[in-house]
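Trainee: Kindly generate the corresponding structure for this input.
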Amino acid sequence: MNIHSKTAVSHDHGVSLAEASRVWARVALLSFGGPAGQIAVMHRIIVDEKKWVPESRFLHALNYCMLLPGPEAQQLATYIGWLMHRTLGGIVAGGLFILPGVVSIMALSVIYALWGNVAIVAALFFGLKAAVLAIVVEAVVRIGKRGLKSPVMRTLAAASFVAIFFFAVPFPIIILAAALLGYFGAARGHAAFAAVGHGAAHEDGESLLGNEMPAHARPSAKRALHVSLSWLALWLVPVAGILLIAGSENVFSQIAVFFSKMAVVTFGGAYAVLAYVAQQAVETYHWLKPAEMLDGLGMAETTPGPLIMVLQFVGFMAAFRSPGDLPPLLAGALGGLLATWVTFAPCFLWIFLGAPYIETVRQNKAFSGALAAITAAVVGVILNLAIWFAIHTIFRKTVAVEGYGLSFDAPVLSSADFWSLALSVAAASAIFRFSIGVLKTLAGSCVAGMGLFLLDAI
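Mentor: Have a look, this model is predicted:
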């Protein structure tokens, strides 16, 4: 099949950039719960409610984003924003996606640096986690129903879950194995791989964008060179300037270089790299204490935006404690923003450079089969995240299980937190049984958490 046979068209989907911006802001404000919850929120709003893109196109873009280093949900927003409104649309969608997290983490970092782990804030997080858990579970159900359309795909999802949860198989290996299986399965004509990831005709017809390729999505060497030079300069010129002015031992130089490296190697999302970041931040650079790293992770888990936003907290605390000639809070703010910049600038590069080429292979059976298999594997990975989050939300203690190839954290049943369990069940009932919106469920859980704190129940 000629992968370039689909004619490029100029889309008139009728959605203005201003209207899209309002929708992306709404997606961002509801993007709690790590990648699972964020993808679920985006899918519900962009595919089901607004019908901007068909199911097949959403999954195709998601599959590509799962292959990239960095936060896949933010990159998915950038991809769809670019698809609808060119580069500016991608910048708006991707930028708005992280803005609530930037503001939230910055405010909480200031509070933390000045007063420590404030009890009332911890109580708010306590209630919020229960709702986030329900959102993550909903994501598994929603994406699983859409992406697992054959026994082969359900088996692949189950195998991926077992591999990553029980045996700690690295995420890139799982994705590579799934991609190879899907590629050769589709190339040999197995219907199970060809069927997944391709929306039904009526489904595509209902969406605004459909399956045609917009004119701006056509790849070219000239465009690729322009995108590469522009975004590499935006990313690396500030890093080089800081190194030249401040020297390699300065804390801002260390932040710029370290988190630039992380932006390139964070395959598998935040969970896959946080252990290494924590080790380096605590043991090598001495920016944080172990408990403080966990506090930062708690902030990122319970505020909107990608979980990798915890890196902003790390950058803030690093510069706050080594401010040089700057006021500590100013240094901390600059350190946090610098960590955020070098973390997310490459994300726009990966999308704007690679998305046009990914668009051209949507009608190629072998490549689509590879991406379809990745969809199934991703469902298993998201289930892993859901269970990981549930264990750490409901149980106060876990025990490491090692041996015979096994490597996972098992909950200590006697450490179950009654109120966490009760709030989680209530939030799940609100979403699944009574169809109460995500925002109302989040707000109700926050109020419940603070109410329990005032009653001295937690």
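
Trainee: hey, let's count contacts and neighbours off CA atoms from now on
Mentor: Will do.

Trainee: Buried ones in stretch 72-81, by neighbour count?
Mentor: Glu72, Ala73, Gln74, Gln75, Leu76, Ala77, Thr78, Tyr79, Ile80, Gly81 (16 or more other Cα atoms under 10 Å).

Trainee: what about the third one, distance to Ser368?
Mentor: Read that as Gln74. 22 Å (Cα to Cα, to the nearest Å).

Trainee: before we go on, could you also do this sequence so I can check it against the first one:
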Amino acid sequence: MQNSSEVHGITFSQALRVWVRVALLSFGGPAGQIGVMHRILVEEKRWVGEARFLHALNYCMLLPGPEAQQLAVYLGWLLHKTRGGLVAGTLFVLPGFLSILALSYLYVLVGDLAVIAGLFFGLKAAVLAIVIQAVIRIGRRSLSSAASVWLAAAAFVAIFFYDVPFPIIILVAAAVGFLGTRAGLAWFRPGKGHGENGKGALAEADSALGEGTPAHARPSLSWSMKVASIFLLLWLAPVLWLNIQWGESNVFSQISVFFSQLAVLTFGGAYAVLAYVAQEAVQHHGWLAPGEMLDGLGMAETTPGPLIQVVQFVGFLAANRNAGTMDPLLAGLLGAILTTWVTFVPCFLWIFLGAPFIESLRENRALSGGLSAITAAVTGVILNLSIWFALHLVFTSVRPWSGMGISLDLPVWSSLDSAALVLVLCAVGLVFRLKAGMFTTLAFCSLAGVIWKAVVIGL
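Mentor: The predicted model follows:
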């Protein structure tokens, strides 16, 4: 078989340097990370064409797990086969893993100090503003037709008012988009993104990969079965061993099962799944408090890598606080490693197993319509998440309410945290009014939180 670099002229060492660069610049959540890859791979290096990049992105939005990391695996695989995908996906996660691990130790060891408490108090406000900004950015990209607007609205109503499971929302949106596009309805004409068909768009013929499909990217049943077997074993063998060896009640067994289920049943990246993670980790397992989930998201926002890496913080705290006879700090380390393993190993499986078949369907308009509809539905889900964050940040207490089939968490108005509200308004002003960057917003809010907790309250 012809070497991949002989087809497009890109050596593996060249790609390796680019993936290191992408990993170190992967701040700002999915929107920022996808933007970094687009800028480097499409605009600067001209390795991948516009349409191919968007096709890969829409497929990754369909999958459970972090779409930005899966996009890196997909593009790395397109360029240099399996080893290209493994390197691209692993490097994308590694800097964030090491950073959050260090912050988790700091959180456990000195998190009770006023300075640390103030730091995370400020980070929460900045994170909320960034989440709101993500809703707007993704909405501008995905809500380009009447159908997409209605799909986003329906997704928000379904998850916010009726607690419809996210996988059902995604599947319904995909079916509606597929059927509507196949029927040729005007409402379902695909929108434009990243300048598609506009100025600066890179045609496939002008990219290093070109219009054709590389030989290694063509569907092969034997290769797919081999990859599926290897990655299923890597993923599930530790889960089975832990449950057999230590039983279902052990914290490591619970971590392995819960986050393995998360890898299969949750879609749309970190913003879309954090509400579910928080609910299960806080209410069902009792691993951490509601406010600590926002602390973890603040860590993920300030470090490179996918935002779903916040689950590593959850796994660290869960094992640290339920260590039994094991040293709590060692248990936390093992919990973080285990959580990361069962969260990200399946991502490689989804890409290596499905990408060859998705590549062969790049010209299928109905499939593209279904994939685009998923992006629209995710926008509504992220809006739900921003409201959930706001409630738990600005109010220290909420109360459940249900009636007429609707289920909601309503704020207890007497529990309003005025300092948190002021800080949120400042963060929103910085992001939307002054157009401040992510680091400026995070730094300002962190400093304000430290001053509030350590100076004002401490007086």
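
Trainee: Between all of the buried residues of stretch 72-81 of structure 1, which two are separated the most?
Mentor: Across the buried residues of stretch 72-81 of structure 1, the longest distance by Cα to Cα is 14.0 Å; it joins Glu72 and Gly81.

Trainee: All the helices of the stretch 351-458 of structure 1, residue numbers only.
Mentor: 365-394, 418-428, 438-454 (DSSP state H, counting those that start in this stretch).

Trainee: Which secondary structure elements does the first one sit against?
Mentor: In this case it means helix 365-394 of structure 1. Judged by 3 or more Cα pairs under 8 Å, 6 or more residues apart in numbering; DSSP states H and E, helix 365-394 of structure 1 is in contact with helix 34-42, helix 55-67, helix 119-147, helix 151-166, helix 171-187, helix 191-195, helix 418-428.

Trainee: on average, how far is the lengthiest helix in structure 2 from the matching bit in structure 1?
Mentor: In terms of residue count, the longest helix belonging to structure 2 (DSSP state H) is helix 67-110. Compared with structure 1 after fitting, helix 67-110 of structure 2 deviates on average by 3.5 Å (mean Cα distance after the TM-score superposition for structure 1).

Trainee: Most tightly packed of the helices of the stretch 351-458 of structure 1?
Mentor: Highest mean neighbour count of those: helix 365-394, a mean of 25 (counted as mean count of other Cα atoms under 10 Å).

Trainee: returning to what we had before: could I get the helices of the stretch 351-458 of structure 1 as JSON lines with distance to Ser230 of structure 1?
Mentor: Converted to JSON lines, the helices of the stretch 351-458 of structure 1 look like this (distance: least, Cα to Cα, whole Å):
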{"stretch": "helix 365-394", "distance to Ser230 of structure 1": "29"}
{"stretch": "helix 418-428", "distance to Ser230 of structure 1": "45"}
{"stretch": "helix 438-454", "distance to Ser230 of structure 1": "38"}
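
Trainee: For structure 1, identify the residue most remote from the centre.
Mentor: Residue farthest from the centre of structure 1, counting by Cα atoms, centre = their mean, is Asp325 at 35.8 Å.

Trainee: any idea how far that one is from Val264 of structure 1?
Mentor: Taken as Cα to Cα, the span from Asp325 of structure 1 to Val264 of structure 1 is 31 Å.

Trainee: just Val47 of structure 1 next, same as before
Mentor: For Val47 of structure 1 relative to Val264 of structure 1 (Cα to Cα), the value is 30 Å.

Trainee: the more surrounded of these two?
Mentor: Val47 (21 against 14; other Cα atoms under 10 Å).

Trainee: what do we get in structure 2 for that one?
Mentor: When structure 2 is aligned by TM-score structural alignment, Val47 of structure 1 is paired with His38.

Trainee: which non-adjacent residue is nearest its match?
Mentor: Of all residues not flanking His38 of structure 2 in the chain, Phe53 sits nearest, at 7.6 Å (Cα to Cα, 6 or more residues apart in numbering).
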